[in-house]
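> Make a model of this:
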Amino acid sequence: MVQAWYMDDAPGDPRQPHRPDPDRPVGLEQLRRLGVLYWKLDADKYENDPELEKIRRERNYSWMDIITICKDTLPNYEEKIKMFYEEHLHLDDEIRYILDGSGYFDVRDKEDKWIRIFMQKGDMITLPAGIYHRFTVDEKNYAKAMRLFVGEPVWTAYNRPADHFEARGQYVKFLAQTA
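Got it, this is the predicted structure:
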């Protein structure tokens, strides 16, 4: 099962867990209230997994590719890691399925506090359009992920502040309704 917690405010390497003491865990229901969806799948059979196919069909995830995030395979690795970790939003949902390795998705809660979500092999997550978030690998510096999209992929990230976008307004309205 996925692990999530409120982050500490300590400066330093973002690849560290940044768990506060005492720990402040976050459950799946709290993530759902933020619009974050989660599935645990068998990453060893992702190419022929009926459960993954069912999710893709039901949610209309028609496009996919695979990205390997490590120094040896990702061109401009250091620049990309910094870019992924800049707080941003997208105008479409962000769907990621970790096929190998691990990393962290950080999302903002309703009070603008960071929640860290530890993702490892078999974890699939959907972040709603308009949510402020960021990503980093953990100390192992390696993650292989399937990227999924509804329709054609849109790679544009809008760094914060990006409150003027309709997707952000719709997300804020969603948060108000789940309060």
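> Could you use CA atoms for every contact and neighbour count after this?
OK.
> Mind jotting down where the helices sit in this structure?
For the chain, the helices defined by DSSP state H occupy 28-33, 50-59, 77-85, 166-178.
> which secondary structure elements does the longest one contact?
Okay, so that is helix 166-178. Packed against helix 166-178 by the contact rule (3 or more C-alpha pairs under 8 Å, 6 or more residues apart in numbering; DSSP states H and E) you find no helix or strand.
> and this one, so I can compare the two:
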Amino acid sequence: MRAYYMDDDLVGDQRLPHDSGRSVSDETLDKLGVLRWHIPVDPAGEWQSQVETIADERSYRNRDICLVTKEGMGDEFEKNLKRFYHEHMHEDEEIRFIIEGSGFFDVREHSTDAWVRLHLSAGDMIVLPAGIYHRFSLDMGNKSRTMRLFKDEPKWIAYNRSSATDTNPFRLDYLKSLQGQDVSVGA
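Next comes the predicted model:
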């Protein structure tokens, strides 16, 4: 996985790198609450036991596989990519393990509101904390086969960024975890 700040001045397809040339440190990702592992995907499937160990440690009880390709989604492909790329948050952690292909998870750095772009490929696993603003896009490879893990029953409710999500209790809890103090509404 490679992490860097996006260049907001670059325009064009969301699947392009939009690389500012400024790397993001592990320390910054830790402060944002982004957990990450690299577990090589081997043909024998030994990676599955490592994913299971993490799932057990973090109490993830359910999982599914999501395939994002033009062939698999047909006419809905471009529409879905735009939907995935809309800035949002969840009231649960977002846990993803890339089995095949690659893509970008962008997360907001709260202190600057800058986009941090995480380029994930096969073997990369991330956990985004509940309440963090983020979005997803494929890269130019146009393919991702991803295991999604869930603490309880699979649910995937995206709350698009708005004044309402800025005051969502899960968002406020996330902000408190960053600052270790009370967070004013709209911060």
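> For the lengthiest strand in the first structure, which outside residues touch it?
For the first structure, the strand with the greatest residue count under DSSP state E is strand 94-108. Identification of contacts with strand 94-108 of the first structure by C-alpha atoms under 8 Å, 6 or more residues apart in numbering yields 15, 43-44, 46, 114-129, 131-138, 140, 142-149.
> Sort out which of the residues you listed are buried, if you could.
The neighbour-count criterion (16 or more other C-alpha atoms under 10 Å) marks 43, 46, 114-129, 131-138, 142-149 among these as buried.
> What residue in the second structure is the furthest from its centre?
Within the second structure, residue 44 marks the point farthest from the mean C-alpha position, 26.8 Å out by C-alpha atoms, centre = their mean.
> Was I right to think residue 59 of the second structure contacts residue 149?
No. Counting by C-alpha atoms under 8 Å, residue 149 is not a contact partner of residue 59 of the second structure; they are 9.9 Å apart.
> Have a look at how far, on average, the longest strand of the first structure is from the second structure.
Average distance, strand 94-108 of the first structure versus aligned residues of the second structure after superposition (mean C-alpha distance after the TM-score superposition for the first structure): 0.3 Å.
> just how off-centre is that strand within its chain?
4 Å (C-alpha atoms, centre = their mean, to the nearest Å).
> Over to stretch 72-83 of the first structure?
Using C-alpha atoms, centre = their mean, the offset of stretch 72-83 of the first structure from its chain centre is 17 Å.
> If we go by neighbour counts, what in it is buried?
For stretch 72-83 of the first structure, burial by neighbour count (16+ other C-alpha under 10 Å) applies to 81, 83.
> Who are the contact partners of the counterpart of residue 36 of the second structure in the first structure?
With TM-score structural alignment as the criterion, the equivalent of residue 36 of the second structure in the first structure is residue 38. Residue 38 of the first structure sits next to 28, 123, 124, 125, 126 when contact means C-alpha under 8 Å, 6+ apart.
> Contacts only, for residue 165 of the second structure.
Here residue 165 of the second structure is in contact with 89, 159, 171 (C-alpha under 8 Å, 6+ apart).
> Going through those, which ones are buried?
Buried subset of the contacts of residue 165 of the second structure (neighbour count, 16+ other C-alpha under 10 Å): 89, 159, 171.
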